[in-house]
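Colleague: Sequence first, predicted model second:
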Amino acid sequence: MNLFAEIKTLVLETLGAMAAEGVLPEGLDLRNVSVEPPRDPSHGDMATNAAMVLAKPAKMNPRAIADGLSARLATDGRIASVEVAGPGFLNLRLAAGQWQRVIPSVIAAGTDFGRSDMGGGEKVNIEFVSANPTGPLHVGHTRGAVFGDALASLLDFAGYDVTREYYINDGGGQVDVLARSVYLRYLEAHGQKVAFPDGTYPGDYLIAVGQALKDRVGDAYVDQPEDVWLQDVRLYSTDALLNLIKADLAALGVTMDHWFSEKSLYGTGRIEDALKALDDKGLIYQGTLEPPKGKLPEDWEAREQTLFRSTAHGDDVDRPVRKSDGAWTYFAPDIAYHYDKIERGYDQLIDVFGADHGGYVKRMKAAVSALSDGKVPLDVKLCQLVKLYKNGEPFKMSKRAGTFVLLRDVVDEVGRDVTRFMMLTRKNDAPLDFDFDKALEQSKDNPVFYVQYAYARVNSVMGKAEIATDDATLAKTDLSALTHEAELALVGKIAEWPRLLETAARTHEPHRIAFYLYDLASDFHALWNRGNDAPELRFLQDDAAATAPRLALIRACQLVIGAGLGILGVTPMNEMR
């Protein structure tokens, strides 16, 4: 049950009737009409912008539309009152008992309450993390991994067919550097003293890989030229590091559906096929780019290259796909990779990148638009940096990694659940400060604790109740006793859940779930605290008839919290210790 959607349907049907009566013009676009909670709860239960968004296309005064709509809505039994505010906003108050109808629906649906078919089974590919297979995942990857996984769960909940995908960057020179670094650790395992040149990977995480290589091939590669061992060590090292990455993701609760190798694009004709698809549309040509804006590099030279006419699809400049020496640019395999996803039949593509990929967004969107003839949208989500703090100081870098803080450092310090929730306490494109001390603090200032505590408190109350607390019984409870403003505030927040889910799914913003859960927990704890001063608000009463509706209310709250935590990949806690 989605009470907001129900009232929105009423508003849209009323507008349709007004058009049929000639009060409004026929054929108005109603897509931007919304029904949502008012910013100020004192203004009412719901608000609609209908008069404001329709005034211009209807060529009418918004107040005139609002007055006509108000008079008609007031005749519906679900509406207690309608007030026209300002230039034409409508504030609605629901009739008694309308909010309470939500509670049995929640209990009957369980943690599936709010699940929808909004997505209509559309196939969505979400590519996230996609770190080079040259080392373990670091804290920056952690944020992208949590964001991508939570977004996938959110879209699944909203009725999409979602694939979680990892793009293995194993086609470039960085994998050769990895192989050389592992070879040095291999020589070290044979007792040789080695030095790591600039540009290699000196982290301790390769010690075990070098030792394992020694166990596998013995001394076969010792003091041998690179052409003897490079390809074998490259493959071996990539597999070893991918296993390390998979273990890191598992520690964070992330499982990929598909792993795609960049290397599989080379020498197979797949890059050529993608560029031919663009060429057939007249979007590939030989040309010379203008010099870069700003300070001109000393070594810049105008050279004829193979270019993609990305400006035809919204980019700022055309992009090279093949260098003057015939080698592919980094952009070429990325085009081929996205062409592969389009060919696999996805209806939407989502890429989750680090903040340093901001300059890559327009060219990638242009490529997908061109390859799909504008039919497959690409949404690129950039995750900003994470700053770690402990004891009031920036968290020091990991010795194991050499240059960065590992994902495992964070998970080992605070646990998977805390890590995941805290990574979603800011919108993805905003910087995030992760304070280890606050993440483990048991207070209102720690959002994950505050939400988990609400869930556990309900469990505690249910355990003390002297009446039946099974869902089947609670779903049949008479809820007419829930009339206090604090109780109705909690009911109203619970009723927002289906609408919030669809909004979060539509905007690809899973952080909205974390924000909502904190607000819901706040309303729950506020009601709990009101009971300290007002005994009639306590969840457990001497009278079973007064206890039952309050248990139904908090059980519904617990189910929504459980559903939200499930989307975020966080385990609900039955008790706090």
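Modeller: Sure thing, it's come through.
Colleague: make it CA atoms for all contacts and neighbour counts henceforth
Modeller: OK.
Colleague: Name the nearest residue to Lys375, ignoring sequence neighbours.
Modeller: Leaving aside its chain neighbours, Lys375 sits nearest to Ser369 (7.1 Å; criterion: CA to CA, 6 or more residues apart in numbering).
Colleague: adding another structure so you can compare the two:
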Amino acid sequence: MNIFKAFETDIRKLLEELAAEGAIPAGLDSSRLTVEPPREASHGDLSTNAAMILAKPAKMAPRVLAELLVAKLKGRADVASVEIAGPGFVNLRLTPDVWRDRIRDVLNAGTAYGDSDLGRKTPVNVEYVSANPTGPLHAAHGRGAVFGDALASLLEKAGYAVTREYYINDAGAQVDVLGRSAFIRYREALGEEVGEIPAGLYPGEYLKEVGQALAERDGNRWVGTDESDWLPACRDFAIAMIMGWIKEDLGVLGITMDVYSSERALVTAGAVDKALTALEERGLIYTGVLEPPKGKKPDDWEPRPQTLFKSTDFGDDVDRPLKKSDGSFTYFSNDIAYHFDKYKRGFGSLIDVWGADHGGYVKRMQSATTAVTEGKASLDVKLCQLVHLMQNGQPVKMSKRAGTFVTLRDVIDQVGKDVVRFIMLTRRNDQTLDFDFAKVTEQSKDNPVFYVQYAHARCRSVLRHAATALPNLDQAPAALAAAANLARLDAEEEMALAKRMATWPRVVEAAAEAHEPHRIAFFLYDLASDFHALWNRGRDDTSLRFLIEGDAELTTARLALIAAVATVIASGLAVMGVEPVEELRS
């Protein structure tokens, strides 16, 4: 149960009652009505802006309307107190049983607690990673991969029908460069002395593996042949092999894509022509000359007629070229076709996860998506900032295999996939992230992954001890929910835990609406902090310990509480793609 949504629904009904009684006008627009935690915990448990947003259309003073609402709310058995704050906010304090009942909700729902029908099975396409198939994934790719996958899981928990997609950029100049680079390594594998890799090609050691594998498959078949013969073969072989590595690395990270889309397949199928024809039919393509780019001197600029998309009609800064000087399509044209294809596959809600270096590309792609779908699809682009890899505060050395960067697999192999996934979500996606190998594995409160996992492990430890101390107690969640007299939970720290868990459904919905999975990590840290606070109080005050000798009723109630805490932590970790641990060892 989402207590905030429940009260929001009830307050709307109370407003309808007031309208039926003639106390306020009928038909007021309450779409902006909210019920949220107050900014200050001392102000109560819930706060609503109902009187503030309805006062003007009702032609009433906010406090007058608030008083009418307060009179209705005071009669509720689940409301301990209600008061008007400031110009007209209504603050409520709920009875303790409201929060205790949420513990039963958690135990009965299990890790499905927090599931929502907010999305109403609306199809959403989340495209992430989509690294060029020219080399292994690096750490920054890992951040986008974790962010995208966690966002997809979050949206699923909130009731959306999510498709995870990887767009393979296997068309254009960069894969031809890959093919030429692979050909050199192929010749090298056959015993030829190739010398230094020419500038403009990929020098990474990983291409030696590609060249060796190609030589083993084809022998000297391509030696002495024209580029037109060997380039397609080398290019396609390299793409397939590197995509195999990428899929393997994603699998180690716990990521499985639903769809792999090929840029080359789209181009070959004529999708670009179809998308541009759709724009042309709407008068959105023309031939023109662009103004010189900012920062360019006039004598550096060579104006020429170009095929342009009227991107400025949809909020972009300038119109954008669709064809190169040789008449071939720009990457932008291909990307328009790709997003049009996603729309035609049934997705009106599109989310792209890109690296920070693509920030200048956002407006044009959103403009094009709006244009080519006639406003029927929306595109949200989430940019992931850089990851700074360090060891005790010092930058880590580059990967020997990759040559120019640290591979994602190197990171996973050193600290494990769960640490990688959790830490990558401890900052907003648009903030840079410091990933210190020493700090992310230390056992301290400053390491959020340890702090949250330690809370779960402590909960499970108590439950294991309880199985020995109370062998006849059925610890099945539903049994605990039925047997526990939760009225025995009255300590401040116990109620804080119950209240924190009750916010989980709201956190899920709010994070899903904002496309911000990092909120899950923040929530779990706060929940762990509340739990550890209760644990530490129990060290000083034996009456607050979980297992109370001679008081089975209180012990059962507290076991129900910590079983619920473990369940909510597991629910949150599942969204992040992290396995909860049963015990932690030094």
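Modeller: Cool, the structure landed. Please read all numbers here as calculations on a predicted model, not as lab measurements.
Colleague: re the thing from before, compute the distance between the residue nearest to Lys375 of the first structure and Ala505 of the first structure, please.
Modeller: Applying CA to CA, to the nearest Å, the value for Ser369 of the first structure to Ala505 of the first structure is 22 Å.
Colleague: Which residues are in contact with the aligned partner of the residue nearest to Lys375 of the first structure in the second structure?
Modeller: If you follow Ser369 of the first structure across to the second structure using TM-score structural alignment, you land on Thr370. Counting by CA atoms under 8 Å, 6 or more residues apart in numbering, Thr370 of the second structure touches Phe314, Lys376, Ala377, Ser378, Leu379.
Colleague: Just the ones of those residues in strands?
Modeller: When DSSP state E defines the strands, the subset of these inside them is Ser378, Leu379.
Colleague: ok, so of the contacts of Thr370 of the second structure, who is nearest Gly572 of the second structure?
Modeller: Leu379 (26.4 Å; CA to CA).
Colleague: The closest one: what's its closest spatial neighbour, skipping adjacent residues?
Modeller: Using CA to CA, 6+ apart, the nearest residue to Leu379 of the second structure is Leu350, at 4.7 Å.
Colleague: contacting residues for the counterpart of Glu487 of the first structure in the second structure?
Modeller: Taking TM-score structural alignment, Glu487 of the first structure has Glu494 as its aligned residue in the second structure. Taking CA under 8 Å, 6+ apart, we find Glu494 of the second structure in contact with Leu534, Leu561.
Colleague: any idea how far Gly121 of the first structure lies from Gly159 of the first structure?
Modeller: Gly121 of the first structure sits 6 Å away from Gly159 of the first structure, going by CA to CA.
Colleague: Which one's more surrounded, these two?
Modeller: Neighbour totals were compared for Gly121 of the first structure and Gly159, and Gly159 leads with 19 against 14 (other CA atoms under 10 Å).
Colleague: State the span of the first structure onto which stretch 81-95 of the second structure is aligned.
Modeller: Using TM-score structural alignment, stretch 81-95 of the second structure lines up with residues 81-95 of the first structure.
Colleague: hmm, who's touching the matching stretch?
Modeller: 38, 43-52, 62-63, 65-67, 70-71, 73-74, 77-80.
Colleague: how about 7 Å then?
Modeller: The contact list for stretch 81-95 of the first structure (CA atoms under 7 Å, 6 or more residues apart in numbering) reads 43-49, 51-52, 62-63, 66, 70, 74, 78-80.
Colleague: Repeat that for stretch 555-572 of the second structure.
Modeller: Under the contact criterion CA under 7 Å, 6+ apart, stretch 555-572 of the second structure has outside partners 103, 106-107, 110-112, 456, 459, 463, 480-481, 484-486, 488-489, 501, 520, 524, 546-548, 580.
Colleague: Work out which residue lies at the spatial centre of the second structure.
Modeller: With the centre of the second structure defined as its mean C-alpha position, the nearest residue by CA atoms, centre = their mean is Leu151, 2.6 Å away.
Colleague: by contact count, what packs against the helix or strand that contains Val381 of the second structure?
Modeller: According to DSSP states H and E, Val381 of the second structure maps onto strand 378-384. Here strand 378-384 of the second structure is seen to pack against strand 349-355, helix 362-372 when contacts are counted using 3 or more CA pairs under 7 Å, 6 or more residues apart in numbering; DSSP states H and E.
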